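Colleague: return a 3D structure for these sequence lines:
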Amino acid sequence: MTVLAVVALGLLGGGIYPPAAERIAAASAADDRDAILQAARQVGLNLMSMDHKTIEKDTERVLSGSTGTFKDQYAAQTKTFIEEITKNQASSQAQVLSAGVTDYDDDSAEVIVAVSAVVTSPSVPNGTPRNMRFLIEMSKIDGKWLASKFGVIQ
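Modeller: Below you'll find the model as predicted:
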């Protein structure tokens, strides 16, 4: 009788463990996708939310959320970008409309982010709408998702 109970418990344990492992793996994958989406959405928002009064902080936010090629390219253009925004006294308020992960693995992801912004300046006080779609490649560096490549989708 004791042997039968041990065998029954072993069978039950074998029947319970794989579904539990699948649920844990699915939850972990969902957490990864959420973290990827949150980071990519923030990159898109940071790229389109600028103000001539806070432009140094604004560009630093973009740089702090980036790595690799994208960070190098953005950093190389930052001085010119700051000068243009400041000279034109431009400001941009943005919102992320949608974002979706198109592909990912443990340490990289590809995300499409749609952003809408209104750009204002003294010459355009009522603002000009700008709608952009970005393809952002994300890399996981030290547990944090950062933008490593960036492109505009036409």
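
Colleague: contacts and neighbour counts: CA atoms only from here.
Modeller: Fine.

Colleague: tell me which residue lies nearest the centroid of this structure.
Modeller: A40 (1.0 Å; Cα atoms, centre = their mean).

Colleague: list the residues that contact it.
Modeller: Residues in contact with A40, defined by Cα atoms under 8 Å, 6 or more residues apart in numbering, are A99, V111, V113, I136, M138, L146, A147.

Colleague: is it true that the last one touches L63?
Modeller: No: contact between A147 and L63 fails when scored by Cα atoms under 8 Å: they sit 9.1 Å apart.

Colleague: where do the helices sit along this protein?
Modeller: 2-48, 55-64, 68-88 (DSSP state H).

Colleague: would TSV of these with distance to T128 be doable?
Modeller: TSV is the format used below for these (distance: least, Cα to Cα, whole Å):
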stretch	distance to T128
helix 2-48	13
helix 55-64	19
helix 68-88	14
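
Colleague: please work out which of the ones you listed is packed deepest.
Modeller: helix 55-64 (a mean of 17; mean count of other Cα atoms under 10 Å).

Colleague: now the other sequence, so there's something to compare against:
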Amino acid sequence: MIGRRAFAVGLSLALVGAGASTASLYAQTRTDEQLPQSRSAIGDAADDGAVAVLSYRADSVDADIEHAASFLTGDFLSYYSAFGAESIAPAAKERGIISSATVSASSIVSSSENSAVALVFVNQNITSTDAPDPKAASSSLRIELDQVDGRWLISKLDPI
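Modeller: As a prediction, the model looks like this:
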């Protein structure tokens, strides 16, 4: 009788262990499968957000600033919205500024479930009514992102 109970307990423990191992393996496989998708979403959000923040036209600057704000969150959203309204928009309208940015390269530096850091290299061309020949500039940006309601949004953007 004791042998049967020991066998039953041993079998139960083995089944529970196998179930836990299977669940752990499934979770790890699922995480590994999601990692490239998450990294792609993070990279796209960093690239698209950088371009939106640095691109605007004198004739649509208010809408351009509003569009760029849709890629931002937290204190950076507050800062950018105020800076855009107080500095970018008036200067763009007064001087006929057109700023066009493109991403030349980017990489995810680190990521976790709800935050990430990306390095983005940007080329920017700027023209204005008083300087119609494009002025080219290149910059490197360290971008911090947070996942908010399923979207990756820029929470900090620092030139480096």
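
Colleague: where does the TM-score land?
Modeller: Here the TM-score for the pair of chains, by TM-score structural alignment, normalised by the length of the first structure, is 0.83; 141 aligned residues with a Cα RMSD of 1.9 Å.

Colleague: residue in the second structure paired with the residue nearest to the centre of the first structure?
Modeller: When the second structure is aligned by TM-score structural alignment, A40 of the first structure is paired with A46.

Colleague: likewise A90 of the first structure?
Modeller: Aligned against the second structure - with TM-score structural alignment as the criterion - A90 of the first structure pairs with I97.

Colleague: next: E137 of the first structure.
Modeller: Using TM-score structural alignment, E137 of the first structure lines up with E144 in the second structure.

Colleague: quick one: contacts for that match?
Modeller: So, once contact is read as Cα under 8 Å, 6+ apart, E144 of the second structure ends up touching S115, A116, V117, A118, I154, S155, K156, L157.

Colleague: closest to N125 of the second structure out of these?
Modeller: Ranked by distance to N125 of the second structure (Cα to Cα), those are led by L157 at 19.2 Å.

Colleague: tell me where the longest strand sits in the second structure.
Modeller: strand 131-148 (DSSP state E).

Colleague: could you tell me which residues within it count as buried?
Modeller: By 16 or more other Cα atoms under 10 Å, the buried positions in strand 131-148 of the second structure come out as S140, L141, R142, I143, E144, L145, D146, Q147.

Colleague: with respect to L25 of the second structure, which of those is nearest?
Modeller: Q147 (25.6 Å).

Colleague: sorry, back to before: in strands, which of the contacts of E144 of the second structure appear?
Modeller: S115, A116, V117, A118, I154, S155, K156, L157.

Colleague: most surrounded residue in these?
Modeller: For those, the largest neighbour count, defined by other Cα atoms under 10 Å, is 30 neighbours, found at I154.

Colleague: list the contacts for the corresponding residue of the first structure for that one?
Modeller: Alignment note: I154 of the second structure maps to A147 in the first structure; criterion TM-score structural alignment. For A147 of the first structure, the contact set (Cα under 8 Å, 6+ apart) comprises A40, V43, G65, S66, T67, F70, K71, I136, E137, M138, S139.

Colleague: redo that, cut-off 6 Å
Modeller: When contacts are counted by Cα atoms under 6 Å, 6 or more residues apart in numbering, A147 of the first structure touches S66, T67, E137, M138.

Colleague: what does Q95 of the first structure give?
Modeller: Going by Cα under 6 Å, 6+ apart, the list of residues near Q95 of the first structure reads V115, S116.

Colleague: could you check how far it is from V115 of the first structure?
Modeller: Plainly put, Q95 of the first structure is 6 Å away from V115 of the first structure if you go by Cα to Cα, to the nearest Å.

Colleague: next up, the contacts around T86 of the first structure.
Modeller: T86 of the first structure touches H52, counting by Cα under 6 Å, 6+ apart.

Colleague: swap the cut-off to 10 Å and go again
Modeller: By Cα atoms under 10 Å, 6 or more residues apart in numbering, the contact set of T86 of the first structure is D51, H52, K53, T54, I55, T80.

Colleague: can the residues you listed go into JSON lines with extra columns for distance to Y104 of the first structure?
Modeller: As requested, those are exported to JSON lines (distance: Cα to Cα, whole Å):
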{"residue": "D51", "distance to Y104 of the first structure": "33"}
{"residue": "H52", "distance to Y104 of the first structure": "36"}
{"residue": "K53", "distance to Y104 of the first structure": "37"}
{"residue": "T54", "distance to Y104 of the first structure": "34"}
{"residue": "I55", "distance to Y104 of the first structure": "32"}
{"residue": "T80", "distance to Y104 of the first structure": "34"}
